[in-house]
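*Asks:* dropping the sequence and predicted coords here.
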Amino acid sequence: MAKRVVIDPVTRVEGHLRIEVEIENNVVTNAWAQGTMFRGIEQILQGRDPRDAVYITERVCGVCMASHGWTSAMAIEDAQGANVPRAAQLIRNLIAGSLWLHDHPLHFYHLSALDYLDVLAVNHYQGNVAELLAVKNKIMSLVTAGDTAPLTPRYQPDSYSVRDPEIVTTALAHYLEALKIQGKAKKMSAVLGGKQPHQSSIVVGGVTIYPRKEQLEAFRTLLNEVVSFAELTYVPDVVSFCTGPLLELGKAGVGAGPGGYIAYGGFPMDDSGTEKLFKGGFISNEAPGVVEALDMSRITESAASAWYKDGEPAHPWAGETVIDFDKKGAYTFIKSPRYKGEAAEVGPLARMLVMQHSGLLDLMGRYGIKPGAVARHLARAQETLLITKSMYRWLDDLETLLGSKTVRPDIHDSKHWDPPAQGQGAALNEAPRGALGHWLKIDQHVISNYQMVVPTTWNISPRDEKNIPGPVEQALIGVPVDPDNPVNVVRVIRSFDPCLACAVHLIDADGEKIVKI
């Protein structure tokens, strides 16, 4: 008889996600991803001055806030015809890039790694490295005190879990070090963004900060520390895990998803903003490896399975967000974005595949790793190396611009500050979790409609009007799982970078609760 495992909520950093999977013969046969919280940011924006959107949209997220503020500014600039000066582009890149260097190690160490570690193996560490002995003593003192959160409670270790005491103890030492590095990455962003969370420097038309020499020196000092950790600790850890204990999961392509990938492109690299660090494009599941040019008009959203009034799938400019709690068949507050009618994965793996990144492709080819949960971790690590190198280039270019003795570079387009009476704008950008789009319409100088299609909307989307499941739903189907210890389910979910589970229920096919874990 089929069972359902219900994980509610799957959360740690942000988000309110409920996952249901149906299991037969220890294999997931069906899955439903449910966004269980309605926030209504898009309605809040209606009737507001468009320039307010930069700061209101940042409140969507406590992790990717700069990405939302930046993308909102870009959409309004599109509507107002503003041209962002190069110095402002560089400052924006540095503000956002700092948070990418914060986000990717956070995801690996604090959101995912515990799924693969037998934490209590530290008790068997027999080495004499002082740092590792301190970690062992700290963890075991917490065990004795019964206060081991957030390391426990957890699902039980399985055949893919790392039990070697030295590896586990080293990983936990890096877990603790990564917490300190996150603080430094946040400080980097605050140096140029004014504060964190929710920076205040990015505005429509540019930025408000004209950095002083000592600010750029402070930024560089922090950057050196963050990059050192990323290159010498984080990336080697990811590669070691993915090509070692997790290799069989990688070779099997566990958690593969729909096979379609989309990236919008992000981080402008030239004065016009057209050349970008991350390239935009689409890979269809019907033509693996073939990258198509992106056509924004082919993006639609379906509300077929969401608690919103729906009609035909609509482009975000024509989209509405009208609640319908009584809608038959609905099970989530998340709509279903599609590109050319296809479900598509977004995020680091999608970006690396779209840009055909040789570092990732070489690693996957050398070890026989297929797209899936393990490949997503590798993609984040390779992407981090791209960001670290680019951060130095952007900082050097900014120092050169600001150090000119003949011309004081502009940081804002003040000629296009006021919103038009009528207009519309759009921006496609990249956030750490994936493709991010903002669309707005302006009527009588205020926002008449605002739509955001965020990375998790793509990945956690429900079934659409054709009953096609979203990427996470498809990724879970076929995953081997023990219903009493569904660690593989959360491994796949977390590889997309949503949040952690804190309650699990098992129910039978008729919905009767059997076990609470």
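*Replies:* Yep, it's here.
*Asks:* going by C-alpha atoms from here, please, whenever you check contacts or count neighbours.
*Replies:* OK.
*Asks:* give the contact list for residue 18.
*Replies:* For residue 18, the contact set (C-alpha atoms under 8 Å, 6 or more residues apart in numbering) comprises 6, 7, 8, 9, 10, 33, 34, 35, 36.
*Asks:* can I assume residue 219 sits in a strand?
*Replies:* No - under DSSP: H, G, I helix; E, B strand; the rest coil, residue 219 sits outside any strand and is assigned helix.
*Asks:* quick one: it and residue 188 touch, right?
*Replies:* Yes - here residue 219 lies in contact with residue 188, judged by C-alpha atoms under 8 Å, at a distance of 5.4 Å.
*Asks:* tell me which of the two has more neighbours.
*Replies:* When residue 219 and residue 188 are compared for neighbours, residue 188 comes out ahead with 30 against 22, by other C-alpha atoms under 10 Å.
*Asks:* where's the more buried one relative to residue 147, distance?
*Replies:* According to C-alpha to C-alpha, to the nearest Å, residue 188 and residue 147 sit 32 Å apart.
*Asks:* what do you get for residue 299?
*Replies:* Distance from residue 299 to residue 147, by C-alpha to C-alpha: 47 Å.
*Asks:* between these two, which one's more packed in?
*Replies:* A direct count of neighbours by other C-alpha under 10 Å for residue 299 and residue 147 places residue 299 higher, at 18 against 13.
*Asks:* list the contacts of that one.
*Replies:* Residues in contact with residue 299 (C-alpha under 8 Å, 6+ apart) are 315, 316, 337, 338, 339, 340.
*Asks:* what about the fifth one, neighbour count?
*Replies:* Same thing as residue 339. A count of nearby residues for residue 339, using other C-alpha under 10 Å, gives 21.
*Asks:* you'd agree it is up against residue 298?
*Replies:* Yes - contact criterion C-alpha under 8 Å: residue 339 and residue 298 qualify, at 5.6 Å.
*Asks:* quick one: distance of the strand or helix carrying residue 101 to the chain centre.
*Replies:* Element membership for residue 101, per DSSP states H and E: helix 86-106. Per C-alpha atoms, centre = their mean, to the nearest Å, the displacement of helix 86-106 from the mean C-alpha position of its chain is 14 Å.
*Asks:* what does stretch 244-258 give?
*Replies:* 20 Å.
*Asks:* repeat that for stretch 63-74.
*Replies:* Using C-alpha atoms, centre = their mean, the distance from the centre of stretch 63-74 to the centre of the chain it belongs to is 13 Å.
*Asks:* about what we covered before: quick one, which of the contacts of residue 18 are buried?
*Replies:* For the contacts of residue 18, a burial check counting by 16 or more other C-alpha atoms under 10 Å picks out 6, 7, 8, 9, 10, 33, 34, 35.
*Asks:* let's bring in a second one:
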Amino acid sequence: MARIVIDPITRIEGHLRIEAQVDGGRITDAWSSSTMFRGIEKILKGRDPRDAWYWTQRFCGVCTTVHSIASIRAVENALKIKIPPNAQLIRNIIIGIQNVQDHVIHFYHLHALDWVDITSALKADPGASSKLASSISDWPNNSATYFKEVQDRFKAFVASGRLGPFANAYWGHPAYRLPPEANLMAAAHYLEALEWQKDVIKIHAILGSKNPHPQTFLVGGMAIPIDPDSQNALNADKLIEIKRLLKKAQDFVENVYIPDLLAVASYYKDWAAIGGGEGNFLCYGEFTDAGGNQWFPSGVIVNKDITKVLPVDQKKIAEYVDHSWYDYMEGQGKGLHPWNGESEPHYTGPKPPYQFLETDKKYSWVKAPRYNEQPMEVGPLARVLVAYASGHKEAKEAVDMVLGKLGVGPEALFSTLGRTGARGIDCLLNARQTPKWLDELIGNISKGDYRIHANTLWDPSEWPAEASGYGWHEAPRGALGHWIRIKDKAIFNYQAVVPSTWNASPRDAKGQRGPYESALVGTPLADPDKPLEILRTVHSFDPCLACAVHVTDVAGNEMVKVKVC
């Protein structure tokens, strides 16, 4: 029996360490550890609740819009503020394109290299790549000439000796199965996706003034004005440009991403039985309309039972720190609801350099959130499963289409391959639905409805002495929740439970594994010295540890001091 370590896990946001026990060529146990500490909740105490969204954006440089949305919703929930339809539609558009861009980036630039051997693409016949690409899509860039140009670019890149992100990988690993022509096709689309995502996210610049960290969010609505006669407001020209960019996004998803996803998956069908984990799923729901109805339904699925979707009760959420480097005032073994959450760091782990963590004790800066005392997987798979099991028309059609083309049943969704496929399905649904919200917005404006903000309860003098609220958002990586307690017009307590807190959690008070840890158990390893298979499953969750934690040194000393003038 051997113990292996991957530290750091690359092609993610933040710092993640995985330790695994291997016996007989399979993982028998695993531990997920983040080596960073997050402290922004403590920074928020005492501040104006209306400013919280601006600070929480700084949890991460990737998940920029998502914390703004969740934070604003928490304050609106606490103060019982209802926003105008136009503001809701603009938020839906921002959220929708964020999901589409994020999923495409994840597939091509973070996850694909777990399945695609770039070095093999150098040996491909461009004509064969053209034939393969043309058989699955009518995308314009399917000619042999195009693939030859891409191959030549890669050859020149390799000849330069400056390999950048391709320098350190398990190229030639026996777990890679794609033929050279498929590898060249995927490599070409890797490059196309880089240019594509840079263009489509301009929607955030139009509606939010910039990306990352859009600036037009506002408690009670949005800060971007609507005025067809002003160049400094949301007008007809900008709406037309958004429509063009949404069309470009949908075309790429339908004609490149989904065909590539199906093509790659067809060579790895055995991964439909690997990486399933505990089988508990949590989804908060998303895309609310003027009537308060969610386009993506909320729900909880337990033990892979998709015949039953349970309602979500936020009172059943608690975070444990029995294996996390934090102290609770009431001691260990007790979970705290986020409204009463504490983030007092106390590092008790080994001092570097060390070979292994003390995994029988505390071993991560990530807390262990639980729903009704159970670990929950969150993310696109949870979102798609809840929608599918709830009878969501578009979700059922998309899932059945993907399963049908791969020739597998719904049980295949509970796996690493299913998690990767669900992200593509989620992306497709968002790409098709977001233009409809734009059409609704245009329809409202054409009727003379320019309302963008609710003026009620903006003045703190009208607030109650104390108020508590929570804001939920289905971020690309999954269920994101912000909880706020307001007292005397200021933030009394603030806690965020992010997707990677759920998924990357360590053991809890009962010794239950977190989702990463559970999903890795049983994974076969062709070569324990090159554990590519661990990367496949962990990357299928799209980790974002920057959201889950922030930086300190091992002694808890201050590393940087920022003076706010």
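*Replies:* Right, received. Where do you want to start? Everything numeric here is computed off the predicted structure, so don't read it as measured data.
*Asks:* TM value for the aligned chains?
*Replies:* After superposition, the two chains reach a TM-score (TM-score structural alignment, normalised by the length of the first structure) of 0.92; 492 aligned residues with a C-alpha RMSD of 1.7 Å.
*Asks:* picking that back up, how close does the helix holding residue 101 of the first structure sit to the second structure?
*Replies:* Superposing on the second structure and averaging over aligned pairs (mean C-alpha distance after the TM-score superposition for the first structure), helix 86-106 of the first structure comes out at 0.7 Å.
*Asks:* which part of the first structure lines up with stretch 192-202 of the second structure?
*Replies:* The counterpart of stretch 192-202 of the second structure in the first structure, using TM-score structural alignment, spans residues 177-187.
*Asks:* tell me the buried residues in that stretch?
*Replies:* Within stretch 177-187 of the first structure, the residues that count as buried by 16+ other C-alpha under 10 Å are 178, 181, 182, 184, 185, 186, 187.
*Asks:* OK, contacts around the equivalent of residue 347 of the second structure over in the first structure?
*Replies:* In the first structure, the residue paired with residue 347 of the second structure according to TM-score structural alignment is residue 325. By C-alpha under 8 Å, 6+ apart, the contact set of residue 325 of the first structure is 307, 308.
*Asks:* which residues of the stretch 301-450 of the second structure fall in helices?
*Replies:* Secondary structure of the stretch 301-450 of the second structure (DSSP state H, counting those that start in this stretch): helices at 380-389, 393-406, 416-446.
*Asks:* buried sites along the second one?
*Replies:* In other words, helix 393-406 of the second structure. 394, 395, 396, 398, 399, 400, 402, 403, 406.
*Asks:* surely residue 44 of the first structure forms part of a helix?
*Replies:* Yes - applying three-state DSSP, one finds residue 44 of the first structure inside a helix.
*Asks:* one step back: pick out the most distant pair among the contacts of residue 299 of the first structure.
*Replies:* Farthest pair in the contacts of residue 299 of the first structure (C-alpha to C-alpha) is 316 and 340. Separation: 13.8 Å.
*Asks:* of those two, who's got more company?
*Replies:* Each of residue 316 of the first structure and residue 340 has its neighbours counted (other C-alpha under 10 Å); residue 316 has more, 23 against 14.
*Asks:* trace that one over to the second structure, please.
*Replies:* The equivalent of residue 316 of the first structure in the second structure is residue 338 (alignment by TM-score structural alignment).
*Asks:* contacts only, for that match.
*Replies:* 317, 318, 319, 483, 494, 495, 496, 497.
*Asks:* and the gap between the fifth one and residue 341 of the second structure?
*Replies:* Counting by C-alpha to C-alpha, the separation of residue 494 of the second structure from residue 341 of the second structure is 8 Å.
*Asks:* who has more neighbours, those two?
*Replies:* The neighbour count for residue 494 of the second structure versus residue 341, taken as other C-alpha under 10 Å, is higher for residue 494 (30 against 19).
*Asks:* you'd agree the more buried one is up against residue 468?
*Replies:* No - using C-alpha under 8 Å, residue 494 of the second structure is not in contact with residue 468; the gap is 9.9 Å.
*Asks:* spit out the contact partners of residue 262 of the first structure.
*Replies:* For residue 262 of the first structure, the contact set (C-alpha under 8 Å, 6+ apart) comprises 280, 281, 282, 283, 344, 345, 346, 350, 351, 354, 435.
*Asks:* between these, which is nearest residue 260 of the first structure?
*Replies:* Looking across the contacts of residue 262 of the first structure and measuring by C-alpha to C-alpha, the closest to residue 260 of the first structure is residue 344, at 4.5 Å.
*Asks:* what number of residues lie near the equivalent of that closest one over in the second structure?
*Replies:* Using TM-score structural alignment, the equivalent of residue 344 of the first structure in the second structure is residue 376. Other residues within reach of residue 376 of the second structure, judged by other C-alpha under 10 Å, total 27.
*Asks:* sorry, back to before: could I get the contacts of residue 262 of the first structure as TSV with distance to residue 61 of the first structure?
*Replies:* Below are these laid out as TSV (distance: C-alpha to C-alpha, whole Å):
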residue	distance to residue 61 of the first structure
280	23
281	25
282	26
283	28
344	22
345	20
346	17
350	21
351	21
354	26
435	15
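*Asks:* among those residues, which are in strands?
*Replies:* Among the contacts of residue 262 of the first structure, DSSP state E puts 281, 282, 283, 435 in strands.
*Asks:* and the residue nearest to residue 379 of the second structure when sequence neighbours are not counted, what does it touch?
*Replies:* Nearest non-adjacent residue to residue 379 of the second structure, counting by C-alpha to C-alpha, 6 or more residues apart in numbering: residue 478, 3.4 Å away. Counting by C-alpha under 8 Å, 6+ apart, residue 478 of the second structure touches 283, 378, 379, 380, 382, 383, 498, 499.
*Asks:* pull out the buried members of those.
*Replies:* 283, 378, 379, 380, 382, 383, 498, 499.
*Asks:* give me the nearest residue to the fourth one, chain neighbours excluded.
*Replies:* Same thing as residue 380 of the second structure. Nearest to residue 380 of the second structure is residue 423, by C-alpha to C-alpha, 6+ apart, at 5.1 Å.
*Asks:* aligned partner of that neighbour in the first structure?
*Replies:* By TM-score structural alignment, residue 423 of the second structure lines up with residue 380 in the first structure.
*Asks:* gap between the alignment partner in the first structure of residue 320 of the second structure and residue 472 of the first structure?
*Replies:* Counting by TM-score structural alignment, residue 320 of the second structure lines up with residue 302 in the first structure. For residue 302 of the first structure, the distance to residue 472 of the first structure equals 17 Å [C-alpha to C-alpha].
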